[in-house]
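Chemist: I need the structure of the sequence given here:
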Amino acid sequence: MKKDYYALLGVPRNATQEEIKRAYRRLALKYHPDRNPGDPEAEERFKEISEAYEVLSDPEKRAIYDAQGHAGLHQRGFRGFEDVEDIFSAFSDLFEEFFGFSFRERSPGRKPRAGADLSYEVSLSLEEVYHGKEVEITLEKYLRCEECGGSGLAPGAGPRYCPVCKGRGHVVHSEGFFRLTTTCPHCQGMGTLISDPCPRCHGEGRVWGKRRLRVKIPPGVEEGSVIRVPGEGEAGLYGGPPGDLYLKIRTKPHAYFRREGKNLVLTLVIGVVDAILGARTEVQHLSGETIPIEIPRGTQPGDRLLLKGKGLPDPRGGEPGDLLVEIEVRLPSRVNREQEELLRRFSELEKSEGPQVKSRKKSGFWRKIFKE
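Modeler: I've put the predicted structure just below:
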């Protein structure tokens, strides 16, 4: 639950803008992350008071907060600050007023940054899942600049040391007892300067383009699984490392088979006579082979026949799944006179008592057994 903004700054609800500003200056000095290195509680407190100041120093946001609280701000898209870098960026002029130097120097600038991760959905037929497949993917993304090899330098050029930080990448500011080390604003923390950038990538070390690659999908890959391809995301900025590519697997519906984990399920429709007397049939498997199926006598609708090891391969090299054959008995919608006579004769031989409502209690023989 979010805390009261006025309580966070220690000011009354009728505080003036000057009182709010003074309170924030005092607390920002106390909880600043550079004054409390490695202290997550101080950093969290710094974010809380900065969020409070962001709202209470803005007349429009303050009016919404006074009338509707945190919910009113949330409905209008206010989310606060995700990290301290957002605070330094938003309040750089204010911090320069408070402490005598700007916090814009903390911006990432030309500091090497990792490339973004990419995601791509791969749709496979069930046959491709069974056998495995090498898929070809074409991506539009940032690629490492081949002209400069990702350095951002023009061919033959070299970086030179920053004259402000002497190659250290940071500078030190002092204001009384308050000592702060910040990123060098001249070289943005690189320690070096590029005076002759690459003409193709303009010094970024990467360019927009297309890349085609082939990725092997193992047999039996699971539905919804994600395959990581290291280094195939976007190229990094200013020589930073590339991101990764994540492939999400989707299985296309099959005309006859469906998958349950490693198992394959097939629905087999048979006639009444085959269910009673048993039968033999064949099905075309995903592997391409023809598999015989024995239907035992007295097979009931909904029965499942198990064919061990005829499911999908295990992508981790374990035992394969099974093939489950679900039985569906097809009843004839009409019969001719000869068939009807045979069925009536069959009913007499079976000594059928006709349709009956099935009791949920045990009766007859079972009642005697269980002595109900």
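
Chemist: every contact and neighbour count from this point should use C-alpha atoms.
Modeler: Fine.

Chemist: where exactly do the helices run in the stretch 201-350 of the chain?
Modeler: 272-277, 337-350 (DSSP state H, counting those that start in this stretch).

Chemist: another for comparison:
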Amino acid sequence: MGDDGIRSDWATKDFYKELGVAKTASQDEIKKAYRKLARANHPDSHPDDTAKHDKFKAVAEAYDVIGDADKRAKYDQARELFGRGGYPAGGGFGGGAGFGGGGNVNVEDLLRDRAGGGGGFGDLFGDLFGGGFTQSRRTQRATRGGDLETTATIGFTEALEGVTVSLRISSDSACATCHGTGGKPGTQPHVCPTCDGSGFVTASVGGAFSMNETCPTCGGRQLVYDDPCPTCHGTGRGQSARTIQAKIPAGVKDGQRIRLRGKGAPGDHGGPAGDLYVTVKVTGHRVFGRKGEHLTIDVPVSFPELALGAEIKVPTLGGAPVTLKVPAGTPNGRTFRIRGKGAEKRDGTKGDLLATVEVQVPGNLGPEAKQALEAYAAATADAPLRAGLYDEAR
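Modeler: Predicted coordinates for the structure are as follows:
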């Protein structure tokens, strides 16, 4: 357990209560309590339970302090000091307010840097809070993770019925060595001198106008380290790859973009994760097409079937064929509606199957078929089909 990342507000937190142990508990009892709570609230066992995530962070923070004997002793001293009469006026540590509501003890004198004040409370707070405890001590802001984009290719039937797919996601994340701080593990940060810990600097734009920009020195992290992390070279960033399960809803269309909340890049300093946007590509079907909530199919028929009428079998997706009655004299290209055999709609009902009849011209005719067709041509020679076409063309 290192001293880096310790915050000044820890003196106002009851870490014993957080771990459920008495102030007189032994180090072994503290360790056992921590392990029990860590197992019960670990994020890997409860990936979607934010309350357990927060509890896990809290018990880890508590154990980092009172799980270390030296740090625990300093923490107890700080708690005892603050418990004698409350906090300074305004709830902070700066200013001239005294402890105990009316005393003449000056907080700035109590917390004077050990180099100028010669020890005392300055030493206590300097050791407990990582050195240089001052009114300007800052914590890094929680920031939301970035949004990510990916593509998922699914089959025609999967798009109609819905499917869960595995997606391999690579994203920018906190460095695994320094956990996003940018500093060498075991070293202490200090407030960025460029932005004075705000995380941004003001740049002049066109004379009278100015805008805020991310601080180039700390990268918006507000704190800097003299010794950079050897893995990320001070950037605090790294690459992570993970596999997630994404549920694609029934009825998704080709090219549709789906938003998965909280599945994007992880946030920094406890911030929420970003979102993942999945563009769905749907492969085609050899027989069926799709038109919104309806399915489409081209049904090959012969000329006699259209001219004389017929009953033909039409396949359905995932079901038994249906019988379609084609009336005599049906024109080529007519579309019939077969109700309830289409794609599933949001309300649970289904669209229709749109069957379009297409005359198929045989490539080869046998002698009898050719003779019969020639006889038909002779019988209908007095009814030219293109007479009106010539008149309209003029």
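
Chemist: can you give me the TM-score here?
Modeler: The TM-score (TM-score structural alignment, normalised by the length of the first structure) is 0.52; 246 aligned residues with a CA RMSD of 4.3 Å.

Chemist: which of the helices of the stretch 201-350 of the first structure sits most buried?
Modeler: Among those, helix 272-277 has the highest mean neighbour count (mean count of other CA atoms under 10 Å), at a mean of 16.

Chemist: quick one: the helix or strand containing residue 108 of the second structure aligns where in the first structure?
Modeler: Here residue 108 of the second structure sits within helix 107-110, counting by DSSP states H and E. Alignment of helix 107-110 of the second structure against the first structure: no match, by TM-score structural alignment.

Chemist: distance of the aligned partner of residue 260 of the second structure in the first structure relative to residue 118 of the first structure?
Modeler: Superposed on the first structure with TM-score structural alignment, residue 260 of the second structure falls opposite residue 229. Noted for residue 229 of the first structure: a distance of 10 Å to residue 118 of the first structure, by CA to CA, to the nearest Å.

Chemist: the two: who's more crowded?
Modeler: A direct count of neighbours by other CA atoms under 10 Å for residue 229 of the first structure and residue 118 places residue 118 higher, at 17 against 14.

Chemist: in the second structure, what residue corresponds to the more buried one?
Modeler: Under TM-score structural alignment, residue 118 of the first structure pairs with residue 148 in the second structure.

Chemist: and the nearest residue to its match once chain neighbours are set aside, what does it touch?
Modeler: Spatial nearest neighbour of residue 148 of the second structure, excluding adjacent residues (CA to CA, 6 or more residues apart in numbering): residue 276 at 4.8 Å. Contacts for residue 276 of the second structure were tallied using CA atoms under 8 Å, 6 or more residues apart in numbering; they are 147, 148, 149, 150, 259, 260, 261, 262, 263, 264.

Chemist: the third one: which element?
Modeler: Looking back up the chat, that one is residue 149 of the second structure. strand 148-154.

Chemist: mean per-residue distance, that strand to the first structure?
Modeler: Mean deviation of strand 148-154 of the second structure relative to the first structure after superposition (mean CA distance after the TM-score superposition for the first structure): 1.7 Å.

Chemist: run through the neighbouring helices and strands of that strand.
Modeler: strand 163-174, strand 276-282 (3 or more CA pairs under 8 Å, 6 or more residues apart in numbering; DSSP states H and E).

Chemist: for residue 244 of the second structure, which of those strands is the nearest?
Modeler: Closest of those to residue 244 of the second structure is strand 163-174, at 5.4 Å (criterion: CA to CA).

Chemist: now do the closest one: distance to the chain's middle.
Modeler: 9 Å (CA atoms, centre = their mean, to the nearest Å).

Chemist: and it, what does it pack onto?
Modeler: By 3+ CA pairs under 8 Å, 6+ apart, strand 163-174 of the second structure packs against strand 148-154, strand 237-248.

Chemist: any buried residues in the helix or strand following the shortest one, and which?
Modeler: To tie it back to what came earlier, the one meant is strand 148-154 of the second structure. Heading C-terminal from strand 148-154 of the second structure, the first helix or strand you meet, by DSSP H and E, is helix 156-161. Using 16 or more other CA atoms under 10 Å as the test for burial, helix 156-161 of the second structure gives 156, 157, 158, 159, 160.

Chemist: try stretch 276-289 of the first structure
Modeler: Going by 16+ other CA under 10 Å, stretch 276-289 of the first structure has these buried residues: 278, 279, 285, 286.

Chemist: please name the residues that touch the second one.
Modeler: Which is residue 279 of the first structure. 294, 295, 296, 297.

Chemist: about what we covered before: among the helices and strands packed on strand 163-174 of the second structure, which is the most enclosed?
Modeler: strand 148-154 (a mean of 16).

Chemist: now the angle from it to strand 276-282?
Modeler: 30 degrees (axes from the mean of the first three to the mean of the last three CA atoms, to 10 degrees).

Chemist: thinking again about what came up before, show me what contacts the match of residue 260 of the second structure?
Modeler: Per CA under 8 Å, 6+ apart, neighbours of residue 229 of the first structure: 244, 245, 246, 247.

Chemist: so what's the residue count around the alignment partner in the second structure of residue 249 of the first structure?
Modeler: Under the alignment by TM-score structural alignment, residue 249 of the first structure pairs with residue 280 in the second structure. Residue 280 of the second structure: 20 surrounding residues under other CA under 10 Å.

Chemist: thinking again about what came up before, narrow the buried residues of stretch 276-289 of the first structure to those in strands?
Modeler: Among these, the members falling in strands (DSSP state E) are residue 279.

Chemist: dump the helices of the stretch 201-350 of the first structure into JSON lines; add distance to residue 182 of the first structure as well.
Modeler: What follows is the helices of the stretch 201-350 of the first structure, written out as JSON lines (distance: least, CA to CA, whole Å):
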{"stretch": "helix 272-277", "distance to residue 182 of the first structure": "82"}
{"stretch": "helix 337-350", "distance to residue 182 of the first structure": "94"}
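
Chemist: of all the ones you listed, which one is nearest residue 68 of the first structure?
Modeler: The nearest among the helices of the stretch 201-350 of the first structure, by CA to CA, is helix 272-277 at 70.2 Å.

Chemist: average distance between that closest one and the second structure?
Modeler: Relative to the second structure, helix 272-277 of the first structure is 2.6 Å off (mean CA distance after the TM-score superposition for the first structure).
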